[in-house]
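Engineer: sequence and computational prediction follow.
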Amino acid sequence: MRVLRAADYRVMPWKNGGGTTTEIAVFPDGAGLDKFDWRVSMARVEGSGPFSSFAGIDRTLSVLEGDGVVLDVASQPAARLTPASAPFSFPADLPTSAALIAGPITDLNVMTRRGRTLHSVERLAISRPVDVTIRAGSTLILCHKGEAVFPEAGSIRLGPLDTLLIGPDTPVLKIEPAWGTTLFVVRITAAA
């Protein structure tokens, strides 16, 4: 179990050079954009335009801040994503473009290498203690808004945009909201 503080995240340029991304975690540690098995990051999107292409990667996008974005992924119907939308999954190697709805956004971006790893992303708004089931692989809990306390893990406290990275050794983890808490739970497992 490892606490990742927002102040320590690595900021780096987008693959297409159109902006910057804030890397929360990557595996293997320190892996570059062409070598990771999985990667979780946030990006500030200032304008409409094409997404970077990542060969062999599956991607899930969630809007954290801003009014939202409309994604056009290859020949699929356009997807309108807002802070209230469910996370949206799509192949990162299909031509994709984004049109901002009304100004810049910040998004959460989860990517896994097809054939090696799989992922799921869940948004949780909690107002009372909840138990989160941890599965084999890695689980990341990002505190989007508010605060989250983990009483059975030494009372670890996460503030906004801090993350708890958990291995498979903890089957269930209790989370207590400190105030107005929204979390993202990212589960990453090996592909079958």
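Structural biologist: Alright, I've got the coordinates.

Engineer: hey, let's count contacts and neighbours off CA atoms from now on
Structural biologist: OK.

Engineer: quick one: Leu100 and Gly68 touch, right?
Structural biologist: Yes: applying Cα atoms under 8 Å, one finds Leu100 in contact with Gly68, separated by 6.2 Å.

Engineer: between these two, which is the more surrounded one?
Structural biologist: Comparing Leu100 with Gly68 by other Cα atoms under 10 Å, the one with more neighbours is Gly68, at 25 against 20.

Engineer: once you drop chain neighbours, what's closest to the more buried one?
Structural biologist: Using Cα to Cα, 6 or more residues apart in numbering and skipping the chain neighbours, the partner closest in space to Gly68 is Thr82 (4.2 Å).

Engineer: okay, now the one to match up with it:
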Amino acid sequence: MEIIRYAELKAQPWRNGGGVTRELARHPRAATGQDGAWDWRVSIAEVSKAGDFSSFPGMDRVITVIDGELMLLSVDGAEHPLEKYRPFRFSGDADSAGALPTGDIRDLNLITRRGAFKGYTSIIELSKKRAHPVFEGQLGILLQGQAAVSPGTADAGAPVPGEAGGGEPPEAGRVELNRYDAVVGSDTATPEILGRGFLAVVSIDPVSDGG
């Protein structure tokens, strides 16, 4: 079970001085640089000043405000108000910029190479009774609240520990998550997250040769 601790990630200042980015994951891992040497990247940015976004030719982007109230995103001249927890998809080729009418924000960024991978971001509310699994090709990122992750053992549809017929949840193997920590998904002993709050589930699917 792999956990990426947000507190251990290095902040990378933006070239325009408008914020910093902390990278959670990328593929391939050995790729370097911020200008698309990788095929996909997941990161969290702290935005403190309005300004232009970096261009990512040949990439698709999904951006989600995860802290703060609102960002006004301009994409090729069209303005889009991005509210908290509402993912928005746009092209990395576009001329884009962000404004902050209500103050600083923090956003979750997913960037994928067009034609190679397709990325999705979903925001879900966690439950203390039913664990949320994180599968291969996914990251589960705690946005708010309190939660813990444990290696899953139950088959799909089996009683979840703590529910009727499921017994008491086992403490062994359970790891507490801090805000913005990310759980790397797996189809073997699939990690399961229990708690109270909100989780971002980032899914990255390879695009088949046929489509």
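Structural biologist: Yep, that arrived. What you are looking at is a predicted structure, and each value in this text was computed from that prediction instead of being measured.

Engineer: isn't the residue nearest to Gly68 of structure 1 up against Asp67?
Structural biologist: Yes: using Cα under 8 Å, Thr82 of structure 1 is in contact with Asp67, at 5.9 Å.

Engineer: ok, these two, which is more surrounded?
Structural biologist: Ranked by neighbour count (other Cα under 10 Å), Thr82 of structure 1 and Asp67 place Thr82 first, with 20 against 17.

Engineer: the more buried one maps to what in structure 2?
Structural biologist: In structure 2, Thr82 of structure 1 lines up with Glu83, judged by TM-score structural alignment.

Engineer: same check, this time on Ser53 of structure 1
Structural biologist: By TM-score structural alignment, Ser53 of structure 1 lines up with Ser55 in structure 2.

Engineer: now do the contacts for its match.
Structural biologist: Asp35, Gly92, Asp93, Ala94, Asp95, Ser96 (Cα atoms under 8 Å, 6 or more residues apart in numbering).

Engineer: mind listing what the second one touches?
Structural biologist: The neighbours of Gly92 of structure 2, taking Cα under 8 Å, 6+ apart as the test, are Ser55, Phe56, Pro57, Gly58, Met59, Asp60, Arg61, Ile111.

Engineer: just the buried residues of those.
Structural biologist: Phe56, Met59, Asp60, Arg61, Ile111 (16 or more other Cα atoms under 10 Å).

Engineer: those in strands, which ones?
Structural biologist: Met59, Asp60, Arg61, Ile111 (DSSP state E).

Engineer: contacts only, for the last one.
Structural biologist: Applying Cα under 8 Å, 6+ apart, one finds that Ile111 of structure 2 lies in contact with Trp40, Arg41, Val42, Met59, Asp60, Arg61, Val62, Gly92, Gly119.

Engineer: compute the distance between the last one and Val47 of structure 2, please.
Structural biologist: By that I understand Gly119 of structure 2. 22 Å (Cα to Cα, to the nearest Å).

Engineer: roughly how far does Ile141 of structure 1 sit from Ser127 of structure 1?
Structural biologist: Ile141 of structure 1 is 16 Å from Ser127 of structure 1, where distance means Cα to Cα.

Engineer: between those two, which one's more packed in?
Structural biologist: Set side by side, Ile141 of structure 1 and Ser127 show more neighbours around Ile141, with 24 against 13, by other Cα under 10 Å.

Engineer: list the contacts for that one?
Structural biologist: Thr163, Leu164, Leu165, Leu183, Phe184, Val185, Val186.

Engineer: helix or strand: which one has the equivalent of it over in structure 2?
Structural biologist: Under the alignment (TM-score structural alignment), Ile141 of structure 1 pairs with Gly140 of structure 2. Taking DSSP states H and E as the criterion, Gly140 of structure 2 maps to strand 138-151.

Engineer: with Ser186 of structure 2 instead?
Structural biologist: If you go by DSSP H and E, Ser186 of structure 2 is not part of any helix or strand.

Engineer: what's the closest non-adjacent residue to the alignment partner in structure 1 of it?
Structural biologist: Counting by TM-score structural alignment, Ser186 of structure 2 corresponds to Gly167 in structure 1. Spatial nearest neighbour of Gly167 of structure 1, excluding adjacent residues (Cα to Cα, 6+ apart): Ser138 at 4.8 Å.

Engineer: Asp93 of structure 2 versus Pro206 of structure 2, what's the distance?
Structural biologist: Using Cα to Cα, one gets 20 Å for the distance from Pro206 of structure 2 to Asp93 of structure 2.

Engineer: quick one: map Leu177 of structure 2 onto structure 1.
Structural biologist: Checking TM-score structural alignment: Leu177 of structure 2 goes with Leu158.

Engineer: and the lengthiest strand in structure 2, what does it pack against?
Structural biologist: Identified as the longest strand of structure 2 according to DSSP E is strand 191-206. Under the contact criterion of 3 or more Cα pairs under 8 Å, 6 or more residues apart in numbering; DSSP states H and E, strand 191-206 of structure 2 touches strand 117-125, strand 132-133, strand 138-151.

Engineer: the second one vs structure 1 - mean distance after superposition?
Structural biologist: Following the fit onto structure 1, the mean deviation recorded for strand 132-133 of structure 2 is 4.6 Å by mean Cα distance after the TM-score superposition for structure 1.

Engineer: likewise the last one?
Structural biologist: Using mean Cα distance after the TM-score superposition for structure 1, strand 138-151 of structure 2 ends up 1.6 Å from its aligned counterpart in structure 1, as a mean over the superposed pairs.
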